[in-house]
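A.B. asks: I'll drop the sequence and a predicted model, then ask my questions.
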Amino acid sequence: MSGTDDTDAPDLDDAECYLNRELSHLEFQTRVLHEALDDRTPLLERARFLGLFTKNLDEFFMKRVGGLKQQIDAGVTEPTVDGRTPREQWAEILRTVRPMFDRQTDCYREVVRPALAEAGIEIVDHDDLTAAERDRMRAYFEESVLPTLTPLAFDPAHPFPFISNLSLSIGAYVRHESSEDPIFTRVKVPQNRPRLVPVAEGSRYVLLEDLLRAHLDILMPNVDVVDTALFRITRNAEVRNNQEVAEDLIEAIEEVIEQRRFATAVRLEISADAPPAMVDLLREQHDLSPEEVFHRAGPLDYRDFMTLTDLDRPDLKRESWSPLPHPRFAEGPTSDVTATGSDVFDEIARDDVLLHHPYHSFEGTVQRFLDAAANDPDVLAIKAAIYRTASDSQVIQRLIDAADNGKQVAVMVELKARFDEQNNLQWVRKLEENGIHVAYGTVGLKTHTKTALVVREEADGVSLYSHVATGNYHSETAKGYVDLGLLTADRDIGQDLVTVFNFFTGPSLDEEFRKLLVAPVTMRERFTGLIRREADHARAGRPARIVAKMNALEDPAIVAELYRASMAGVDIDLIVRDICRLRPGIEGLSDTIDVYSVVGRFLEHSRIYYFENGAEPSDPEADGAPEYYLGSADWMTRNLDHRVEAVAPVTDPDVREQLRFVLEVMRNDNRTCWTMNADGSYDQRTPGDDPEWATQSILMDAARRAHGRDDDRGLDTDHPASPGDLLVRPASTPDDVDRPSPAAEDGD
């Protein structure tokens, strides 16, 4: 496509060029909910996606809606780049999520619950229990539930009880014989009791709140229970402390955690049959408007339904998956070979290694790398940046082991990692108790980079071994998040990491790096330059292409640069998991841009950036060869300007081929891929009469094939069903892909 004349170019300051961040995120949650609605999804997985939808919307209300309410209360009226003020966004969000909650409820009541019953897994109402079952449940309640309960009355002698965030509660109006007016009493559904109470082991359950509601006569004898309703309050998590003046960051974070418990409410969910007087009382006590009340006919919280996937019913689940060892590393923990870690470091020195979780085992790769570093007598120092980690983190334990073995160990622990503050505080204390130097974070910035550095004495001098990744040092999320990691002995990358780690303990961040793209100092400028360079190639008639995979495309300036590149004729594929402000496929603005989103069994979390640079991908040795990058940053303002991030160039031909294969597979997905429309809606691809091509299934198969033949690569990219070469053809939707209209998707 020829470039557009600048005089006819669209006005990139026009709000119509940009989608709203919050509404775009809700479109992603619609795709998550669709997995529960889709009858191709195995039944227990559908129940899991109901729970994931609840979890995701809870966080959305706590973080995003909470932040908007703060702006409204502060009198902020400045519109975002899409032209909406905070109040307009808030109102549109509430209108948008209401039918989404209704679809979740309908999915459970009309589809998932009956299907579970047909499969022999019943979730029954208490009223539907047999007499014998009721007797057993009454005994269970008296013995195991009743002692944990504390009814809290609201009357002249008792203040209104505090309702903790996301706790499930029963509200009851009760009347004493001596009183005419009923008294409101709150009973918290205990979180330390099973929510799905087994009536018959593994096949028949009753919800704990239903059981509790049926036995209020035992909990509150000598009163008449006039009316009851289930309810749940969501509170704002956007509680901040002024870190510019906080003398002690640990104390500041502890204060934030405490404040969050008592933060303002942002949502009330309540039973559809709740008495109006109770709704009004809860609303008034939490300063909520009628728009913030959601009347729900089904369970108010589906998170515990995710535990159903633990049932031994392989016929109702996807094929099980266990992450595989990487072919480049021998099996077995390095700690079994305490004399040396040279096998690991020799492999990295030979060629760069691409790790791809959960296809590759975290324990057999990242953990093995740190095991080797902790036990190898030639290792002098280890440095690591921890954003989130497991509650029983072996990563932290290896760092402690390294210190015990005489290595210099420095750890950056980000105390401001939202919802992980308490966990990270505990790790800080344990590290410091073991004599390890810990940096807590930086004023005004979050440290989001996922990097580790090992300094090793070798025959020809000191070598640097680096791990630059897209995911956290978290063994549990590595089983469910799709992430990439680069292990390299590249000296320049190692020196750049030395500079980054020195910033965590030093006074300032260097503004020059050899190879790494580092936010907030060089990354924005470098990405902008790479996009503009592709536009220059297109204008000159040279190959020009951008393929970028990320979690979110939110930064307006980057969106504008992509628009300009498209107007110059650059072919652009964007594989964006959730938020996308850019409108694809608009004539004269984004004709050459396609946007996709893949939603599957694992959460897509990796970031890959490809720039063709005027050369054919098949000629990687040519001048101006295509460039690949991977790292921790999305194209979001917060990542580019307000966080410490690191993105590494990938130069190893074999690793580049693996990244190319991943992008190719995702672009050609006809089962779990959604194509974005200019209005921000999405259509799901279906295979029609063609073989099903699902990204994560293909990549699991590629990992199996590489492991089975001890391939040097982490993924076997010579897949027998290879769909062609994504990176050398223009973005287009294959003619044989059946794209249903929006009306066909769940009534939208």
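C.D. replies: That came in fine, so what should we check first?
A.B. asks: going forward, measure contacts and count neighbours with C-alpha atoms only.
C.D. replies: Will do.
A.B. asks: residues near Asp181, how many?
C.D. replies: 10 (other CA atoms under 10 Å).
A.B. asks: got it, and the one 5 residues further on?
C.D. replies: Residues contacting Arg186 under the criterion other CA under 10 Å number 23.
A.B. asks: which SSE is it in?
C.D. replies: Assigned by DSSP states H and E, Arg186 falls within strand 183-188.
A.B. asks: And that strand, what does it pack against?
C.D. replies: strand 152-154, strand 168-175 (3 or more CA pairs under 8 Å, 6 or more residues apart in numbering; DSSP states H and E).
A.B. asks: Run the chain-centre distance for it.
C.D. replies: Its chain's C-alpha centre and that of strand 183-188 lie 36 Å apart, by CA atoms, centre = their mean, to the nearest Å.
A.B. asks: do the same with stretch 547-567
C.D. replies: 20 Å.
A.B. asks: which of the residues in that stretch are buried?
C.D. replies: Across stretch 547-567, burial judged by 16 or more other CA atoms under 10 Å covers 547-556, 558-567.
A.B. asks: start to end distance for that stretch?
C.D. replies: 16 Å (CA to CA, to the nearest Å).
A.B. asks: Repeat that for stretch 183-199.
C.D. replies: Start-to-end span of stretch 183-199 (CA to CA) is 33 Å.
A.B. asks: one more structure, for comparison:
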Amino acid sequence: MDGENTLVDDTLGTDNLDDDFEPWNPDSDPSLPRDRYIDRELSWLAFNQRVLELAEDPKLPLLERTNFLAIFASNLDEFFMVRVAGLKRRIMTGLAVPTNTGKAPVDVLADVSAKAHELQLRHAKAFQEIGAALRAKGITLASWDELSEEERAPLRELYANQIFPVLMPLAVDPAHPFPYISGLSLNLAVRVRNAKTKKEQFARLKVPTVLPRFVRIDGGGSDKIRYILLEDLIANQLDELFAGMEVVEHHVFRVTRNEDVEIDEDETENLIQALEKELLRRRFGPPIRLEVTEDMDPVTLDLLVRELDVTDQEIYRLPGPLDLRALFDLGRIDRPELKYPPHVPVTAAQLQPSEPNAKPDIFAALRRQDVMVHHPYESFATSVQAFLEQAARDPNVLAIKQTLYRTSGDSPIVEALIDAAEAGKQVLALVEIKARFDEQNNIEWARKLEKSGVHVVYGLVGLKTHCKLALVIRQEGGRLKHYSHVGTGNYNPKTSRIYEDLGLFTSDDQVGKDLTRLFNELSGYAIEKKFKRLLVAPLHLRKGLLKAIAQETKNAQAGKPAGIRIKVNSMVDEAIIDALYQASRAGVPVDIWVRGICGLKAGQEGYSENIRVRSILGRYLEHSRIFSFVNNGDPLVYIGSADMMHRNLDRRIEALVRLTKPEHIQELSDNFDLAMSNETSSWELESDGSWARHAVDESGAPLVDLQNRLMYQISHRPRAAVRL
């Protein structure tokens, strides 16, 4: 996922299946109806449908629509590899505990399969429409049959010189068993006939991933760009590959496998070694989806079904081409007029030097005031990255402590920590090597950190460390000063350009002491129970939020000002949802701003009339988490890393930090006002559980794009107005 603008990330809910399939007693609150939740798997598919609707929107730039097609495909792959695989595993192992909607996993799997089939066909149709629109703009994906002999000649030469040598056809016969089909690989199923014996045989040909999927037809230099798919080019040269044989049939197919990783941390002495072993096993997970082109003949399909041992429910017949993740490559075409206008993040005004040519001093800025940054509107490089780089080279800095969940392999964050360690500073990096699909990357740069002298630890057994924390200890005037950063997003410079996130910088000693105690707990054996400005999972966060929701309920019942606003990626946890229902019953206005899954029902008579749910998807991935409570006129507002899911609240180290500056609280309130406004483009959760998109007003004029509005407002923010 690193570097791609997927709308899925680790917070979306494709992680740790058992955390989100815990049995829930629907009668835990008898005053609420038993059918008060939306199935989380179908809600996830509804989220990916919203992504698809962006691809279908003709008002969006064409190459951005192409990118959303790729995001949809990438999202769905991960959903099958983990969520669908988990459902199937639970059914096969007899752990078929009913979901919180009362349905058995086998019935949920049937519903998911039906919806996924529908969406994949819709996705294929959208590709055909976008393909026609691209052709009208001079970007063509041509088939071999459309090419003239003059155009085919250089492609044949390319095939002979650069493609043919790396192809590896694998025959299937008594001496050659059916080959292993790697997950998500693109393959040609080829049936050939011996010209002499007339005997038919089967061969599998993997489309090489080391070669570009889109092959240029012409040499470039023209405003007309034409491609042919690699598998199409290969398929039309099979006579050379199977010389002396008659090619009877050839079709493209693709297998998705169970790629969930399971480690019993209590039973292993070396977590890294156990994880590396499990990553090898992941490659051989059982198939859970077989995608084939709709023209595949019955003989070939029957052979694949038999050898792969898949059910009819797991077969997806689709118009070609398969695996549209490759459309990320088309999104990189240099056609600016077909993309979003470029946006350059600005440096947060409080972090800018007081004089035009002066060198910025992050520590001096934080001594003046707390600073809240909003990425990608405000620069990650001149805030978070600059903070750590300055700490690394500052001789007065004694120690740096940081959590790392996902980052890029060439990250300046990692380099800053290495520089600090090599300069003799105490450096602690808490690396979460179990971050899904980034495990191997994390292992590699964790070892790089260790070699440079960084103290690398891997968190607490049984818990993922998901919080985003950095702490710098600096010696000033004979005493130690804390400089802290608590964020909602990963310390990843690449994704910081496409993920919307918040971060709080502060020199407040109370936050610094909280982080010091938390890091001691994570790296040692301390069990800390007291934090002043942090809510920390798994011990305090759920209790703290439930207490705040209950207080709003009491305030409303007493006629005091009350209100709840929550922005998350996923809203699944039943206890939190039930508390929000009770708050709604008491008359508390509840606004939920959610990107992905929402198990809460809105607008239900008797328990959720006062709850509004909106979802905003667009140019950037909405990733920040905000928890805001009116609190009888004394606002209680937190930002942090936690979503409202079982795993985040009970099985992860998460941290929320309380904001104290009125201007920060007001800024987030203004953003919420904009997000929930009927004049802002969004999806609204209807009372029947469906999502309705509102993108234009009654006259057909486009509604306000929240991200464009914030981009403009923040880039034009008066510098003098925000400096002290």
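C.D. replies: Looks like it arrived, so ask away. Every value quoted in this text rests on a predicted model; they were computed, and no experiment measured them.
A.B. asks: returning to what we had before: now, of the helices and strands packed on strand 183-188 of the first structure, which is deepest in the fold?
C.D. replies: strand 168-175 (a mean of 22; mean count of other CA atoms under 10 Å).
A.B. asks: Name the single longest strand found in the first structure.
C.D. replies: Counting residues, the longest strand found in the first structure (DSSP state E) is strand 224-235.
A.B. asks: Val454 of the first structure sits in which helix or strand?
C.D. replies: Val454 of the first structure belongs to strand 450-458 when assigned by DSSP H and E.
A.B. asks: Please tell me which residues of the second structure that strand aligns onto.
C.D. replies: With TM-score structural alignment applied, strand 450-458 of the first structure matches the range 468-476 in the second structure.
A.B. asks: quick one, what contacts the aligned residue in the second structure for His356 of the first structure?
C.D. replies: Aligned by TM-score structural alignment, His356 of the first structure pairs with His374 of the second structure. Contacts for His374 of the second structure (CA atoms under 8 Å, 6 or more residues apart in numbering) come out as Glu500, Asp501, Leu502, Gly503.
A.B. asks: ok, 7 Å please
C.D. replies: Applying CA atoms under 7 Å, 6 or more residues apart in numbering, we find His374 of the second structure in contact with Asp501, Leu502, Gly503.
A.B. asks: most surrounded residue in those residues?
C.D. replies: The most neighbours of any of the contacts of His374 of the second structure, using other CA under 10 Å, belong to Asp501, which has 27 neighbours.
A.B. asks: State which helix of the second structure is the longest.
C.D. replies: For the second structure, the longest helix by residue count, based on DSSP state H, is helix 105-136.
A.B. asks: what comes up buried for that helix?
C.D. replies: Residues of helix 105-136 of the second structure classed as buried under the neighbour-count rule (16+ other CA under 10 Å) are 105-106, 108-109, 112-113, 116-117, 119-120, 122-124, 126-127, 130-131, 134-135.
A.B. asks: Which strands and helices lie in contact with it?
C.D. replies: Under the contact criterion of 3 or more CA pairs under 7 Å, 6 or more residues apart in numbering; DSSP states H and E, helix 105-136 of the second structure touches helix 40-56, helix 85-92.
A.B. asks: Against Leu535 of the second structure, how distant is Glu667 of the second structure?
C.D. replies: Counting by CA to CA, the gap from Glu667 of the second structure to Leu535 of the second structure is 21 Å.
A.B. asks: Which one's more surrounded, these two?
C.D. replies: Taking other CA under 10 Å, Glu667 of the second structure and Leu535 do not tie; Leu535 has more neighbours (24 against 12).
A.B. asks: Need the counterpart of that one in the first structure.
C.D. replies: Match for Leu535 of the second structure (TM-score structural alignment): Leu517.
A.B. asks: give me every residue that touches that match.
C.D. replies: Met523, Ala646, Val647, Ala648.
A.B. asks: Need the counterpart of the second one in the second structure.
C.D. replies: By that I understand Ala646 of the first structure. With TM-score structural alignment defining the correspondence, Ala646 of the first structure maps onto Ala655 in the second structure.
A.B. asks: Which neighbouring elements make contact with the helix or strand that match falls within?
C.D. replies: Taking DSSP H and E as the criterion, Ala655 of the second structure maps to strand 652-658. The helices and strands touching strand 652-658 of the second structure, judged by 3+ CA pairs under 7 Å, 6+ apart, are strand 464-465, strand 534-537, strand 636-640.
A.B. asks: Quick check: what element follows it along the chain?
C.D. replies: The first helix or strand that comes after strand 652-658 of the second structure along the chain, using DSSP H and E, is helix 662-676.
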